[in-house]
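S.K.: Predicted model, plus sequence, below.
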Amino acid sequence: MYWNQPPIHPSAQGWTSQRREERVYTEDLLHQNIGKEITFYQTYENNPQWPAKVLTGTLREVGRDFVLVRDRETGKDHILMNINIDFYVFETQPANLVPRRR
């Protein structure tokens, strides 16, 4: 999923390389919003006990494949794997967007 070598894309002038610094990932956006109230909507395939889960809390940390959230109701920390997250909603403030690099 994450490569050490930048991807290479064909263009009209030939092959060009697009480095990570030139793109914005959800990881970058979430990292800019640590400390904000957020709701995560998740699904878990083939799990009859809880196929879908919603968690609202404070975003504490962001990694490449996970997020750490403190549950608003229980005060417990949860590590959520990105593969299970369908989408998220910022509850208290608009999300800070990552500035575009030129």
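M.R.: Structure's in. What do you need?
S.K.: rest of the way, CA atoms for contacts and neighbours
M.R.: Fine.
S.K.: Under a three-state scheme, what state does the nearest residue to residue 21 once chain neighbours are set aside occupy?
M.R.: If the residues on either side of it in the chain are set aside, residue 21 comes closest to residue 101, at 7.8 Å by Cα to Cα, 6 or more residues apart in numbering. Residue 101 carries the three-state label coil when classified by DSSP: H, G, I helix; E, B strand; the rest coil.
S.K.: Could you check how far residue 101 is from residue 75?
M.R.: According to Cα to Cα, to the nearest Å, residue 101 and residue 75 sit 37 Å apart.
S.K.: adding another structure so you can compare the two:
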Amino acid sequence: MGYSSNPYAQYYGGQPGMAAGFSPGQVAGQQTGYKMPSFQAAPQDVPGMLPLEQSYVENILRLNRGKLATVYMTFENNREWNAKIFKGIIEAAGRDHLILSDPQTGKRYLLLMVYLDYVTFDEEIEYDYPFGAAPGLSAYPSR
């Protein structure tokens, strides 16, 4: 008959320092008040989908890709221009940036979100509050 390297592993799952039948929150028949922290896995980002239950400017801009927008930005400590307005078609948006293309000049702008004040649209925007059923997100596959 062979013996394992730890004969008590069957009682406490092989964790050193654990008494048989006791969890970290128990001491010989009484609760210590210490609870093991439980963690929920963060939802993973799926390419081509907006994160669920998150309402961020970047996601709203992504929903409105292809629309004409006016973007207002402030650049502190800039002697030439403190505030600037960009008008163009939303091509892409990320956590820290926005890409606009100006249909009049063909110029493309890579704008940093840190400078963003607000955005206006001359048409209705796509936006549904992210909690619960969101029909406006139907272009994106469900998780």
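M.R.: Structure received. The shown structure was predicted, so the numbers you read here are calculated from the model rather than taken from an experiment.
S.K.: Provide the TM-score value for the superposition.
M.R.: Comparison of the two superposed chains (TM-score structural alignment, normalised by the length of structure 1) gives a TM-score of 0.74, and 87 aligned residues with a Cα RMSD of 2.2 Å.
S.K.: re the thing from before, the residue nearest to residue 21 of structure 1 -> structure 2?
M.R.: Residue correspondence, TM-score structural alignment: residue 101 of structure 1 in this structure matches residue 131 in structure 2.
S.K.: Would you agree its match is in contact with residue 55?
M.R.: No: with the criterion set as Cα atoms under 8 Å, residue 131 of structure 2 and residue 55 do not qualify as a contacting pair; they are 9.1 Å apart.
S.K.: so where is the strand ranked longest in structure 2 in structure 1?
M.R.: Longest strand of structure 2, by residue count under DSSP state E: strand 83-93. Mapped onto structure 1 using TM-score structural alignment, strand 83-93 of structure 2 covers residues 52-62.
S.K.: how close does the aligned residue in structure 2 for residue 32 of structure 1 sit to residue 98 of structure 2?
M.R.: Alignment note (TM-score structural alignment): residue 32 of structure 1 maps to residue 63 of structure 2. When Cα to Cα is the yardstick, residue 63 of structure 2 and residue 98 of structure 2 sit 13 Å from each other.
S.K.: In contact with the nearest residue to residue 37 of structure 1 once chain neighbours are set aside: list those residues for me.
M.R.: In space, and not counting its chain neighbours, residue 37 of structure 1 is closest to residue 58: 4.5 Å by Cα to Cα, 6+ apart. Going by Cα atoms under 8 Å, 6 or more residues apart in numbering, residue 58 of structure 1 touches 34-38, 69-72.
S.K.: What is the end-to-end distance of stretch 30-50 of structure 1?
M.R.: Stretch 30-50 of structure 1 has an end-to-end distance of 25 Å (criterion: Cα to Cα).
S.K.: which other residues reach it?
M.R.: 51-62, 84-93, 95-98.
S.K.: Show me which residues of that stretch are buried.
M.R.: Under the neighbour-count criterion of 16 or more other Cα atoms under 10 Å, stretch 30-50 of structure 1 has 30-31, 33-34, 36-40, 42-43 buried.
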